[in-house]
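K.L.:
Dropping the sequence and predicted coords here.
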Amino acid sequence: MAPKVLVSDKLSETAVQIFRDRGIEVDFEPSLGKDKDKLAEVIGKYDGLAIRSATKVTEKLLAHADNLKVVGRAGIGTDNVDKVAASKKGVIVMNTPFGNMITTAEHAIAMMFAVARQIPEASASTHAGKWEKSKFMGVELTAKTLGVIGAGNIGGIVCERALGLKMKVIAYDPFLSEERADKLGVEKVDLDTLLARADFITLHVPLTDQTRNILSREALEKTKKGVRIINCARGGLVDEQALADLLKSGHVAGAAFDVFAEEPATENPLFGLPNVVCTPHLGASTTEAQENVALQVAEQMSNYLLSGAVENALNMPSVTAEEAKTMGPWVKLAGHLGTFVGQLTDEPIDSIEILYNGTVAKMNLEALNCAVIAGIMQATNPDVNMVSAPVIAKERGIGLSTTTQDKSGVFDGYVKLTVKTDQRTRSIAGTVFSDGKPRFIQIKGINIDAEIGEHMLYTTNKDTPGMIGTLGGILGENQVNIANFTLGRNETNGDAIAMLYLDAPLPRDVQDKLIATGLFQQVRPLQFNVA
C-alpha cells in the first residue's frame, strides 16, 4: 500500500505534485492545520504530515496519530512541533534548514541598512509631505565592525555579505573552528569581546536553553555606546524590555527586529520607539524561499517514506539515500542483534556496549545504534522504533558506549553487542554476507553461523552426547519442521548452543517437553522481523 501524506498548511502545488509523482497518496488541505479538532479526527489515517507554522503538532494531536511516521516542516523553526512527544511516539521530525538561508541572510542585511539609514522613518516622513532632511542622519556600514552571534549556515552567509560591504566581521560561536573562521574571513572572539567591539550586532542562533536571552540586560549594558542590534533569528534571544530601556537612554542607537518573544506581536516594548525597524517575521518570506522549502520538504518526506533516507531530522541521525541502500542490511542486522538480547533479558539493563569492526565501522554509527536499541526495546514494547528507542533508553538510565576497530578476523566487518545487567553479561555478534543477508556469528563467545528467520529456537546445554538427537527427536515427534540447524560449543564437554530456524512458531507444549527433559539450561523461542 502506498504511503499517505496530509498537507495541512499552504504548500505550493509543485510541492504537492512531488508526492504524487513519487507514488505517494496525498491530501492537500491547506486550512486544516488551523482546526485542531478536525485535524485530530483525521490524522490517524496518515503516514506523513507536511506543515508550515500554522499547524500545531502537540502531544494531544500525536496521541491520535497511530500511523504517523514523519512530520515535515517547510522552514527552519519547529517551535510548533512537540519534538519530545514526537520522539516518544516514534515520529521523525524534519525541517528544511537550507531552503531559506539566503533569504533570511539577505533580510538581516536589509534590516542593517534600514536601521543604519533610518529608511522606514524617513520614508514615512516623506510620504507625509515633510522634508526632514536634517533629521535623518545615518551612518555608513563601510569599515564598521559587525558582530555575528552564531556563524552557522545563515550566519555564515551574513558574514560573507558583510565582508563584501567592506565591514570588519567578528563572530562568536562555540562551535566555530579556527579553520572555519579563517575560511569565512572572520575573527573568532568570545561574547564579551564581541559586545565591547561591535558597531552592529546580528543574531543567527536557534532558541535553546543556552541561547535564551543571550543578549540579557547585563550583556546589553556591556555593548559599545551607539551599537545597533539586528535580530532576524528567533524571538527570546534578546531581553526586549532591557533593549527598549537602553534605546531610550541613548546607549543603543537603533534596533531592527523581525522576530519577537511573543508572536503574533501586537504589543511590544520596542514598538513606537524612534529608529527601531520592525517587520512581522518576514525572514523567509520571498517567493523563492517559500517554493524552495516546500519542494525540499516534499522530497525529504518522500525519500524517507519510500527508501528510509533520513534528511535534516531533528530527533534522529540523518541517513542519506545512498547510505540507506548500503546500510540497509546492516541496520537489519543491528536490529536483529538487539532483538535477540531483548528477548533473552528479563531483568533491567544497566548498559549497552556496541563494537563495530571493519567496513561497518566507517558507516553511520548513530543510525546503527538506534537500530540496536530499538531491537532491544521492542521485546517489551512492540511500538518502539529507531526514533523513540533512544529516548526511552535514556529515560531508563541505560548507558550506551560504542567502539570501532579495524578489520580483525575472517569477516570484512561485524557488529558485536554486549548488554550488562546486575545479574549477567550477554553478548552476540553478527555480520552481513555478500548476499546481503544478516547472520549471527557468535553467541556467548561461541562461534556459529546462523541464518536468521522469523521463527527461531535458541537452546543452551552442556556439551554431552545425544543432545542433538533429543532436540531433533522431540521436534520431529511434534511435527515442528526445521529450516536450518546451527550448533556451536566453546570446548569439548563445555558450553554448547543451538540456533534453529523453524517454519512456524514453537508450540508452548513442545517447549515444555524440551524443558522437562532437564537436559537444557535454556529453551527460548525467538521472533524476528525479517520483512
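P.N.:
Sure, I can see it.
K.L.:
For the rest of this, base every contact and every neighbour count on C-alpha atoms.
P.N.:
Will do.
K.L.:
For burial, what's the neighbour tally of Leu11?
P.N.:
23 (other Cα atoms under 10 Å).
K.L.:
Just give the closest residue to it, not the sequence neighbours.
P.N.:
For Leu11, ignoring the flanking residues on the chain, the nearest one in space by Cα to Cα, 6 or more residues apart in numbering is Ala294 at 5.8 Å.
K.L.:
Kindly report the same for Ile452.
P.N.:
What sits nearest to Ile452 in space, not counting adjacent residues and going by Cα to Cα, 6+ apart, is Arg439, at 6.1 Å.
K.L.:
Buried residues of the helix or strand hosting the one you found, list them for me.
P.N.:
For Arg439, the element it lies in under DSSP states H and E is strand 438-443. Within strand 438-443, the residues that qualify as buried are 438-443, counting by 16 or more other Cα atoms under 10 Å.
K.L.:
Turn the residues you listed into JSON lines, including distance to Thr103.
P.N.:
Output for these, formatted as JSON lines (distance: Cα to Cα, whole Å):
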{"residue": "Pro438", "distance to Thr103": "47"}
{"residue": "Arg439", "distance to Thr103": "50"}
{"residue": "Phe440", "distance to Thr103": "51"}
{"residue": "Ile441", "distance to Thr103": "53"}
{"residue": "Gln442", "distance to Thr103": "54"}
{"residue": "Ile443", "distance to Thr103": "55"}
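K.L.:
nearest to Leu273, of these?
P.N.:
Pro438 (66.9 Å; Cα to Cα).
K.L.:
got the contact list for Asp449?
P.N.:
Residues near Asp449 by Cα atoms under 8 Å, 6 or more residues apart in numbering: 439-442, 486.
K.L.:
And for Met456?
P.N.:
Met456 touches 499-502, 505-506, 525-528, counting by Cα under 8 Å, 6+ apart.
K.L.:
from the chain's centre, how far out does the helix or strand where it lies sit?
P.N.:
Under the criterion of DSSP H and E, Met456 resides in strand 455-462. Distance of strand 455-462 from its chain centroid, counting by Cα atoms, centre = their mean, to the nearest Å, is 38 Å.
K.L.:
The structure to be compared is supplied as follows:
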Amino acid sequence: MAPKVLVSDKLSETAVQIFRDRGIEVDFMPDLGKDKDKLAEVIGNYDGLAIRSATKVTAALLEHATNLKVVGRAGIGTDNVDKDAASKKGVIVMNTPYGNMITTAEHAIAMMFAVARQIPEASASTHAGKWEKSKFMGVELTGKTLGVIGAGNIGGIVCDRARGLKMKVIAYDPYLGEEKAAKMGVEKVELEDLLKRSDFITLHVPLTDATRNILSKENLEKTKKGVRIINCARGGLVDEEALAEMLKSGHVAGAGFDVFAEEPAKDNVLFNLPNVVCTPHLGASTTEAQENVALQVAEQMSNYLIDGAVENALNMPSMTAEEAKVMGPWVKLSGHLGAFIGQMTDEPIKAINILYDGVVADMNIAALNCSVIAGIMKRSNPDVNLVSAPVVAKERGVQISTTNQDKSGAFDGYIKVTVVTDKRERSVAGTVFSDGKPRFIQIKGINIDAEVGEHMLYTTNEDVPGIIGTLGQTMGANGANIANFTLGRAASRGEAIALLYLDEAPRAEILDQLQKTGLFRQIAPLQFDVA
C-alpha cells in the first residue's frame, strides 16, 4: 500500500506534486492545521504530516496519530512540534534548515541598514509631509565591528555579507574552531569580549536552555555604549524588558527585531520606541525561500517514506538516500542481532555494548545503534522503533557504548552485540554476505553460519550424539518443515548450539516434546522481521 501524507498548512502545488510523482498518496488541506479538533479526527489515516508553523503537533494530537511515521516542517523552527512526545511515539521530526538561510541572513543585514540609517522613521516622517533631514543622522556600517553570536549556517552567511560591507567581524560560537574562523575571515572571541567590542550585535542561534536570555540584563549592561542589536533568530534570546530600558536610557542606540518572546506579538515593550525597527517574523518570508523549504520538505519526507533515508531529522541520526542503499542490509542485520538478544534476555538490561568491525565501522554508526536498540527493546515494547528506542533505553537507565575497530577477522565487516544484566553477559555477532543477506556468525562465542528467517528455534545442549536426530525427528513427526539447520560447538563434548530456520513458528507441543527429552539446556522460539 502506498504511503499517505497530509499537508495541513500552505505548501506550493509544486511541492505537493513531488509526493505524487514519488507514488505517495497526498491530501492537500492547507487550512486544516488551524482546526486542531478536525486534525485530530483524521491524523490517524496518515503516514506523514507536512506542515509550516500554523499546525501544532502536540502530545495530544500524537495520541491520535496511530500510523504517523514522520512530521516534516517546511522551515527551520520546530517550536510548534512536541519533539519529546514525537520521539516517544516513534515519529521522526524533520526540518529544512538550508532552504531559507540566505533569506534570513539578508533580512538581518537589511535590519542593520534600517537601524543604522533610521530608514522606517525617516520614511514615515517624509510620508507625513515633513522634511526632517537633520533629525535622522545615521551611522555607516563600514569600519564598524559586528559581533555575531552563532556562526553556523545563517550566521556564517551574515559574516560573509558583513565582510563585503567592510565591517570587522568577530564571532562567539562554542562550536566554531580557530581554523574555520580563519577561513571565514572572522575573529573568534568569547562572549564577554564580543559584548565589550561590538558596535552591532546580531544573533543567529536556536533557542535552547543554554541560549535563552543570552543577552540578559547583566550582559546588555556589558555592551559598548551606542551598540545596535539585531535579532532575526528566535524570540527569548534577549531580555526585552531590559533592552527597552537601555534603549530609553540611550545606552543602546537602536534595535531591529524580527522575532519576539511571545508571538504573534500584538503588544511588546519594544513597540513604539524610537529607533526600534520591528517586523512580524519575516526572516524566511521571500518567494524563493518559501518555495525552497516546501520543495525540500517534500523531497525529504518522500525519501524517508520510499527509501528509508533520514535527512535533517531532529530526533534521530540522519541517513542520506545514498547511505540508506549501502547500509540497508546492515541496518537489517543490526535489528536482527538486537531482536535475537532481546528475545533471549528475560532480566533487566544494564548495558548494551556494540562492536563494529571492518567496513561497517566506517558507516553511520548512530543509525545502526538505533536499529540494535530497537531490536532489543521490541520484546518488552512491540511498538518501539528506531526513533523511540533510544528514548526508551535512556528512561530505563540502560548504558549504551560502541567500539569501532579495523578489520580483524575472516569477514570484511561484522557487528557484535553484547548485553549486560546483573546475572550474565550475552552476545551475538553477524555479518552481511555479498548477496546482501544478513547472517548470524557467532552466538555465545560459538562460531556458526546461519541465515536469518522469520521463524527460528534456538537450542543449547551438551555436545553428545543424537541431537540432530532428535530435532529432525520431532519436527518431522509434528509436520514442522526445516528450511535451514545450523550447528556449532565450543569444543568436543562441550557446549553446543543449534539454530533451526522453520517455515512456521514452532507449536507449543513441539517445544514440550523437546523439553521432555532432557537433552536440551535451553529451547527458545525466535521471531524476526525479515520483510
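P.N.:
Yep, it's here. Note that this is a predicted model, so its numbers are computed, not measured.
K.L.:
before we move on, the earlier item: need the residues that contact the strand holding Arg439 of structure 1.
P.N.:
329-330, 332-333, 337, 427-433, 447-452.
K.L.:
ok, the contacts of Asp449 of structure 1 in structure 2, which still hold?
P.N.:
With both residues aligned by TM-score structural alignment, their matches' Cα atoms under 8 Å, the contacts of those that structure 2 also has are 439-442, 486.
K.L.:
how close does the residue nearest to Ile452 of structure 1 get to Asp503 of structure 1?
P.N.:
Distance of Arg439 of structure 1 to Asp503 of structure 1, computed by Cα to Cα, to the nearest Å: 18 Å.
K.L.:
now Gly272 of structure 1
P.N.:
Look at Gly272 of structure 1 and Asp503 of structure 1: by Cα to Cα, they are 77 Å apart.
K.L.:
what about these two, which has more around it?
P.N.:
Asp503 (15 against 11).
K.L.:
pretty sure that one is touching Asn484, no?
P.N.:
No - with contact defined as Cα atoms under 8 Å, Asp503 of structure 1 does not count as touching Asn484 (9.3 Å).
K.L.:
helices or strands next to the helix or strand where Gln300 of structure 1 lies in the packing?
P.N.:
Here Gln300 of structure 1, judged by DSSP H and E, is contained in helix 287-307. Other elements packing on helix 287-307 of structure 1 under the criterion 3 or more Cα pairs under 8 Å, 6 or more residues apart in numbering; DSSP states H and E are helix 13-21, strand 48-51, strand 70-73, helix 321-344.
K.L.:
again, 7 Å this time
P.N.:
Where contact means 3 or more Cα pairs under 7 Å, 6 or more residues apart in numbering; DSSP states H and E, helix 287-307 of structure 1 is packed against helix 13-21, strand 70-73.
K.L.:
that older thread, which one in structure 2 is aligned with the residue nearest to Ile452 of structure 1?
P.N.:
Correspondence of Arg439 of structure 1 to structure 2, assessed by TM-score structural alignment: Arg439.
K.L.:
Can you tell me how far that match is from Asp362 of structure 2?
P.N.:
Look at Arg439 of structure 2 and Asp362 of structure 2: by Cα to Cα, they are 20 Å apart.
K.L.:
And for Asp27 of structure 2?
P.N.:
Taken as Cα to Cα, the span from Asp27 of structure 2 to Asp362 of structure 2 is 40 Å.
K.L.:
same question, Asn315 of structure 2
P.N.:
22 Å.
K.L.:
Tell me if Asp9 of structure 1 really is in a helix.
P.N.:
No - counting by DSSP: H, G, I helix; E, B strand; the rest coil, Asp9 of structure 1 is not found in a helix; it is coil.
K.L.:
Verify the stated contact: it with Ser31.
P.N.:
Yes - if you go by Cα atoms under 7 Å, Asp9 of structure 1 and Ser31 touch, sitting 6.0 Å apart.
K.L.:
Neighbour count for those two, which is higher?
P.N.:
Between Asp9 of structure 1 and Ser31, counting by other Cα under 10 Å, Asp9 is the more crowded of the two (22 against 14).
K.L.:
which one is the more buried one nearest to, not counting chain neighbours?
P.N.:
Leaving aside its sequence neighbours, Asp9 of structure 1 sits nearest to Pro30 (Cα to Cα, 6+ apart; 4.1 Å).
K.L.:
swap in Gln118 of structure 1?
P.N.:
Looking at Gln118 of structure 1 with Cα to Cα, 6+ apart, the closest residue is Asn275, at 6.0 Å.
K.L.:
quick one: contacts for that neighbour?
P.N.:
Contacts for Asn275 of structure 1 (Cα atoms under 7 Å, 6 or more residues apart in numbering) come out as 115, 118, 254-255.
K.L.:
go again using 8 Å as the cut-off
P.N.:
115, 118, 121, 253-255.
K.L.:
for Asn385 of structure 1, same thing?
P.N.:
90, 371, 374-375, 378.
K.L.:
Of these, which is the most crowded?
P.N.:
Gly375 (31 neighbours).
K.L.:
Now do the strands in the stretch 151-300 of structure 1.
P.N.:
Under the criterion DSSP state E, counting those that start in this stretch, the stretch 151-300 of structure 1 contains strands at 168-172, 187-188, 200-203, 227-231, 252-257, 276-278.
K.L.:
now the angle between strand 252-257 and the fourth one, please.
P.N.:
What it means is strand 227-231 of structure 1. Following axes from the mean of the first three to the mean of the last three Cα atoms, to 10 degrees, one obtains 10 degrees for the angle between strand 227-231 of structure 1 and strand 252-257.
K.L.:
Strand 227-231 of structure 1 vs structure 2, average distance?
P.N.:
Its aligned residues in structure 2 lie a mean 0.2 Å from strand 227-231 of structure 1 after superposition (mean Cα distance after the TM-score superposition for structure 1).
K.L.:
And that strand, how far out from the chain middle?
P.N.:
31 Å.
K.L.:
residues in structure 2 aligned with it?
P.N.:
Using TM-score structural alignment, strand 227-231 of structure 1 pairs with 227-231 in structure 2.
K.L.:
List the neighbours of that stretch that are in contact with it.
P.N.:
For stretch 227-231 of structure 2, contacts defined as Cα under 8 Å, 6+ apart pick out 108, 111-112, 115-116, 198-204, 251-259.
K.L.:
Run the chain-centre distance for the strand holding Arg439 of structure 1.
P.N.:
With Cα atoms, centre = their mean, you get 30 Å for strand 438-443 of structure 1.
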